[in-house]
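[1] next come a sequence and a model predicted from it.
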Amino acid sequence: MSGRSALVRRTGLIAVGTVIALAVSVGSVGASNVGVGLSEQSVGAAIPVWLSLAMGGGAVGTSVLMTVLITNREHVERFRTETVGVSVDRFRTSWRLVFGTVGVATLVLMLVVGVVGPQIGSFSITVLLTFVGGRALLTIVAYTVGNPWPALNPWRYIATALPNGYLSYPSWLGSWPAVGALLVLLCLEAIAPLTTSPRALVAVILAYSVFTIGGAVVFAPDSWFRNADPISAWFRFYSAVAPIQRTAGGLEVRYPGARLTDDDVVSDISEIAFVLLLLWELTYSAVIATAPGVRTVETLVGIGLAPQFVYLGLLLVGFGLFWKGFLITVTSARCRAESPLSQREVAFRFASPLLAIAAGYHFAHYAGFSLSLWPSLVDTIAAPLNPPENPTQYLLTSWFGYVEIVGILFGYMLSVWVAHAVSFNLLSGKRRAIRCQYPFIAVMIVLTVVSLLLVTATPVEPVYVPS
């Protein structure tokens, strides 16, 4: 066996093994409540295992056939490049005024009511707007329609109104501040009572406001919110999946996921890290709500480690495994295709298809959560200081679990198609373009099957999470 063949086989086996280990936690994505401490109806357990595997097998088979049979470069290029432009110049000023006012007013409302209003999470507009309105519903809008955040971002409007731009943003920093800040926010979500104590959440919002407004004032809003602000990066990457995209001239309508084939979606190592963190944060919130995850936490705490340190360690170790697994897969793909491209370029271009998987995971994770709790959000918006004693909450039907499965499968299938389009754009020759995809398809097959096997798992409450 040649050295190159041995390398390919070894890296492929390591990649699959790594993904299997990580995917064990992904399957409960439809059952966990993302650690937010807000009640959500679990419907995943109603789905028979055989049906989950049948649906997953059908999706995987369709995806593989698609990559093998659809090799007409004209069709692939049409998917990548066809757009319909929409001019919004006449509305730009009025939109900024309306949405900017809404964004700033909402931030002020959340801060005030979080301090003087009800101090129970499910009764607090501060908690519900943060987790149901922002992290769930607004993110779903971002990847199904288009990015709403630039129009609403209150911190950007505040920073723009202040003197700013004292220093140039260092290019070597990239998006690492956004990666670090998101890791901090995810860790705080696990170890701090942010969903049960509105005042604790207000403290985090204030600290975040100082961080991001201060950075935007020093480095100028355009540079800061394009690179270093984690919430802006969150919505920017998720919205790359959407059919409606913002351009310098207005808006353009493309095929869903077509933006992911562009070479400027991911253009820095730090942006790869942020994309992988979007995938890992969904997996992480499932890890700590599964029986193996709970046993792991209890074991580590039992040997004398602080719970906060355990949750932080799991967050960082899992993120590191995702990073290593991705690099191994990229190396294997480059070797199989005998690509003249550098490993960095291959990594940049094949990181963006992962955003389609992240969108599918997010939908499975948050669709039921959003539907169940949005009436409570409406009730608290109507009377933020005196909400109903029993805010409305919908009970989801048993068949909604199928909707969650469809979300996961659609994300995988779109990711496979985008990777197919990227490989044909990068490489000459059909055989090389198809061979380049094999490691990514193998990883996606393993993730799909294992996640669908475990989506029926019964969720458990995370331990040592403050209430």
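    Here it is on my side, so go on.
[2] going forward, measure contacts between C-alpha atoms and count neighbours the same way
    OK.
[3] how long is stretch 75-87 end to end?
    Chord length of stretch 75-87, first to last residue, is 27 Å (C-alpha to C-alpha, to the nearest Å).
[4] how far out from the middle of the chain is that stretch?
    25 Å (C-alpha atoms, centre = their mean, to the nearest Å).
[5] report the central residue of this structure.
    Note on the chain: the residue nearest the mean C-alpha position is L278, at 3.8 Å, using C-alpha atoms, centre = their mean.
[6] that one falls within a strand, correct?
    No - L278: not assigned to a strand; according to DSSP: H, G, I helix; E, B strand; the rest coil it is helix.
[7] and the helices in the stretch 351-467 of the chain?
    354-382, 400-426, 430-454 (DSSP state H, counting those that start in this stretch).
[8] dump those to TSV, plus distance to N147.
    Converted to TSV, the helices of the stretch 351-467 of the chain look like this (distance: least, C-alpha to C-alpha, whole Å):
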stretch	distance to N147
helix 354-382	13
helix 400-426	18
helix 430-454	27
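[9] ok, which of those comes nearest P292?
    Comparing the helices of the stretch 351-467 of the chain against P292 with C-alpha to C-alpha, the closest turns out to be helix 430-454 (11.8 Å).
[10] next one: I213 from A159, what distance?
    Counting by C-alpha to C-alpha, the gap from I213 to A159 is 6 Å.
[11] who's more crowded, the two?
    The neighbour comparison of I213 against A159 (other C-alpha atoms under 10 Å) goes to I213, with 25 against 19.
[12] touching, that one and N153? I think so.
    No - between I213 and N153 there is no contact under C-alpha atoms under 8 Å: 11.3 Å.
[13] report the secondary structure state of V86.
    With three-state DSSP as the basis, V86 sits in strand.
[14] contacts only, for it.
    Neighbouring residues of V86 by C-alpha atoms under 8 Å, 6 or more residues apart in numbering: 250-253.
[15] give me the subset of those residues that lies in helices.
    In helices, judged by DSSP state H, none of the contacts of V86 are found.
[16] which one of the residues you listed is nearest N33?
    Using C-alpha to C-alpha, V253 comes nearest to N33 of those, at 33.1 Å.
[17] what about the nearest residue to V60 once chain neighbours are set aside, distance to V184?
    Nearest residue to V60, sequence neighbours excluded (C-alpha to C-alpha, 6 or more residues apart in numbering): I445, at 6.3 Å. Applying C-alpha to C-alpha, the value for I445 to V184 is 32 Å.
[18] then this one, side by side with the first:
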Amino acid sequence: MAAISKPFGRQIIRSRAEIGVPVLLLAMFGTVLPAAAHTTSNAFVLLLPTGYYQFGGTLAVALSVIFIFLVPPRMLAEGFRRRVSLGAIPVPSSLWTSAVAATGLSFLILAGFLGSPDPRANPLPIAIWSLLWVGFTFLQALFGDLWHFCNPWHAPYRLLRRLMGTRDGWLTYPAWLGYWPAVLSFFAIAWFELVDLAPDDPTRLAYAVLVYWAITLIGMLLFGEAAWLARGEALTVFFRFMAALSPFATTEIAGTKRRLVSLGWPGERLLRLEPLPFDGICFVLLTLGTVSFDGLSKTFWWLALGGINPLEFPGRSAVVTLNTFGLLMLWLLLVVCYVLCCGKEQAKAGRQALSIIPIALAYHFAHYLTVLLVDGQYALKIASDPLGLGWDLFGTAGLYVTTSFLTTYHSVVTLWNLQAGAIVAGHVMAVVLAQVMHNAGDDVRRWRHLPLALLMILYTLFGLWLMSTPSAG
């Protein structure tokens, strides 16, 4: 993918409007929650002059801390929880939609083994890393729990149970296991994406997807569908948190195939979730830590730790051990710092961790927007010839994939503003959620949250450094 050189980036943002507006917005809508840069060759780095950018970001977060301290959380709670009914809609059977999803996944795995070895010509890498991990995450956060209908395990599991004549789960899911299976599997997914030698290789990815699908199905057989998917399967847990950001919510109408739809404030559904246990906090912080490490792993500073010249990067094989260690250590450091700063407010920690989710989505959008715009075109192209046999099923096989929006002035400005706007919106949502979740009735208890606020300020500085420091790739 085409990259934007720093001189060109600085030329763009030297416009008064383009410097003043983002800095003003950041100053107005900053938050105490961490801002984690996700800077790779597939993302735009927001190239403001480093000193002004870090000062503006730090000031924004400091003002957010003051704002949260002065405004009682209960003031927004009642209004924030209000919803407007939009009527009833019919819903399809999740059994049939899951069967379609499982069939599609089977075809993608087959294409990974038999299709083109070129990741840009094979549908599996595009479908997994771009359409599912990127595009579907956005849809989930916008429209709600679509994953309930697209889950590729529901229908196969029901069929397997019918053929085997077994009950739902052979064992009782142990309470001590908690979210740890989801934490382990999410770490494995992140490691495969960020550290593995060739995560885009179709055959390699096909084996990984097949193994993951089988492990999930085995977990469902052992502990039951609902129990395993609720805490043991990483994608379901991750998408459930993303769906809680949606302004839409549905309620089943007993005895019918229709659901009532209501509209509320984005993120309001996070307030309905139970406070997370320690393992749940670890899961949320892992989603944040992986985003942060993706940026850190490409900085000149990090590569220098491994004795690697970033201007002559030898490839992923040279940093497998270093990046594995770094990914694990950054996550553990986040967990330790978060727990220490929460102190005796461990019950609050489980709820406050949920307010980090909007920040994770905002940076997910900011990082992956250009990926989706480019790979979406490749998806249309591949759809006409998924197995590389010279077909043109939909007339898009000859589609010209353009990256002009990565090089033209106005397109780059538009994309930059969309990314910055998403980050600001995520911060605003997080501030409101943090206020409502705080729910502290006296100043003494509220002072106890200052260590956590300080941690978030420092972590924001770390994120701003990631976005401004030179990086390779």
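    Perfect, I can see it now. Owing to the predicted nature of the structure, the values given are computational and were not obtained by experimental measurement.
[19] coming back round to it: structure 2: which residue goes with the residue nearest to V60 of structure 1?
    By TM-score structural alignment, I445 of structure 1 lines up with I457 in structure 2.
[20] same question for S175 of structure 1.
    Looks like S175 of structure 1 aligns to Y179 there (TM-score structural alignment).
[21] ok, its match - contacts?
    231-232, 279-280, 283.
[22] so who does the closest residue in space to it that isn't next to it in sequence touch?
    Among residues not flanking Y179 of structure 2 along the chain, R231 sits closest, at 4.8 Å (C-alpha to C-alpha, 6+ apart). Residues in contact with R231 of structure 2 (C-alpha under 8 Å, 6+ apart) are 178-182, 237.
[23] and P117 of structure 2, that's in a helix?
    No - assigned with three-state DSSP, P117 of structure 2 falls outside any helix and is coil.
[24] could you find the closest non-adjacent residue to it?
    P202 (6.0 Å).
[25] just tell me what the one you found corresponds to in structure 1.
    So P202 of structure 2 corresponds to P198, using TM-score structural alignment.
[26] spit out the contact partners of its match.
    By C-alpha under 8 Å, 6+ apart, the contact list for P198 of structure 1 reads 114-115, 118-121, 124, 126-127.
[27] G121 of structure 1 versus that one, what's the distance?
    Separation of P198 of structure 1 from G121 of structure 1 (C-alpha to C-alpha): 6 Å.
[28] give the residues shared as contacts by the two.
    V127.
[29] could you pull out the strands for structure 1?
    Under the criterion DSSP state E, strands of structure 1 are mapped to 84-87, 244-247, 250-253.
[30] quick one: which of those is nearest P384 of structure 1?
    Closest among these, using C-alpha to C-alpha: strand 244-247, at 33.0 Å.
[31] pull the number of nearby residues for the counterpart of F131 of structure 1 in structure 2.
    Using TM-score structural alignment, the partner of F131 of structure 1 in structure 2 is W129. Around W129 of structure 2 there are 17 other residues, counting by other C-alpha under 10 Å.
[32] ok, W129 of structure 2 to H154 of structure 2 distance?
    Separation of W129 of structure 2 from H154 of structure 2 (C-alpha to C-alpha) stands at 22 Å.
[33] could you do F223 of structure 2 as well?
    Between F223 of structure 2 and H154 of structure 2 the distance is 14 Å, computed by C-alpha to C-alpha.
[34] between the two, which is the more surrounded one?
    H154 (24 against 19).
[35] that one matches what in structure 1?
    H154 of structure 2 maps onto R156 of structure 1 when the alignment is built from TM-score structural alignment.
[36] I'd guessed that match sits against W224; true?
    No - contact between R156 of structure 1 and W224 fails when scored by C-alpha under 8 Å: they sit 9.3 Å apart.
[37] intersection of neighbour lists for the two?
    Common neighbours of R156 of structure 1 and W224 (C-alpha under 8 Å, 6+ apart) are A216.
[38] ok, R120 of structure 2 - contacts?
    Taking C-alpha under 8 Å, 6+ apart, we find R120 of structure 2 in contact with 126, 378.
[39] swap in 7 Å and give it another go.
    By C-alpha atoms under 7 Å, 6 or more residues apart in numbering, R120 of structure 2 lies in contact with Y378.
[40] that one maps to what in structure 1?
    Residue correspondence to structure 1 (TM-score structural alignment): R120 of structure 2 is matched to S122.
[41] how close does that match sit to G368 of structure 1?
    Using C-alpha to C-alpha, we find S122 of structure 1 at a distance of 16 Å from G368 of structure 1.
[42] what residue of structure 1 takes the place of L263 of structure 2?
    In structure 1, the residue matched to L263 of structure 2 (TM-score structural alignment) is V253.
[43] and for G441 of structure 2?
    The equivalent of G441 of structure 2 in structure 1 is S428 (alignment by TM-score structural alignment).
[44] for its match, grab the count of nearby residues.
    Applying other C-alpha under 10 Å, I find that S428 of structure 1 has 11 neighbouring residues.
[45] one more: the one 5 residues further on?
    A count of nearby residues for A433 of structure 1, using other C-alpha under 10 Å, gives 25.
[46] for it, which residues are in contact?
    By C-alpha under 7 Å, 6+ apart, the neighbours of A433 of structure 1 are 337, 423-424, 427.
[47] G215 of structure 1 now?
    By C-alpha under 7 Å, 6+ apart, the contact list for G215 of structure 1 reads W224.
[48] structure 2: which residue goes with that one?
    For G215 of structure 1, the residue aligned by TM-score structural alignment is G219.
[49] mean deviation, stretch 53-69 of structure 1 versus structure 2?
    Here the mean offset of stretch 53-69 of structure 1 against structure 2 after fitting is 4.7 Å, by mean C-alpha distance after the TM-score superposition for structure 1.
[50] got the buried residues for that stretch?
    53, 55-57, 59-60, 63-64, 67 (16 or more other C-alpha atoms under 10 Å).
[51] likewise stretch 293-308 of structure 1?
    Quick answer for stretch 293-308 of structure 1 (16+ other C-alpha under 10 Å): 293-294, 296-298, 301, 307-308.
[52] neighbours of R435 of structure 1, how many?
    Number of residues near R435 of structure 1 (other C-alpha under 10 Å) recorded here: 18.
[53] residues touching it, list them.
    336-337.
[54] how close does it get to L355 of structure 1?
    For R435 of structure 1 relative to L355 of structure 1 (C-alpha to C-alpha), the value is 22 Å.
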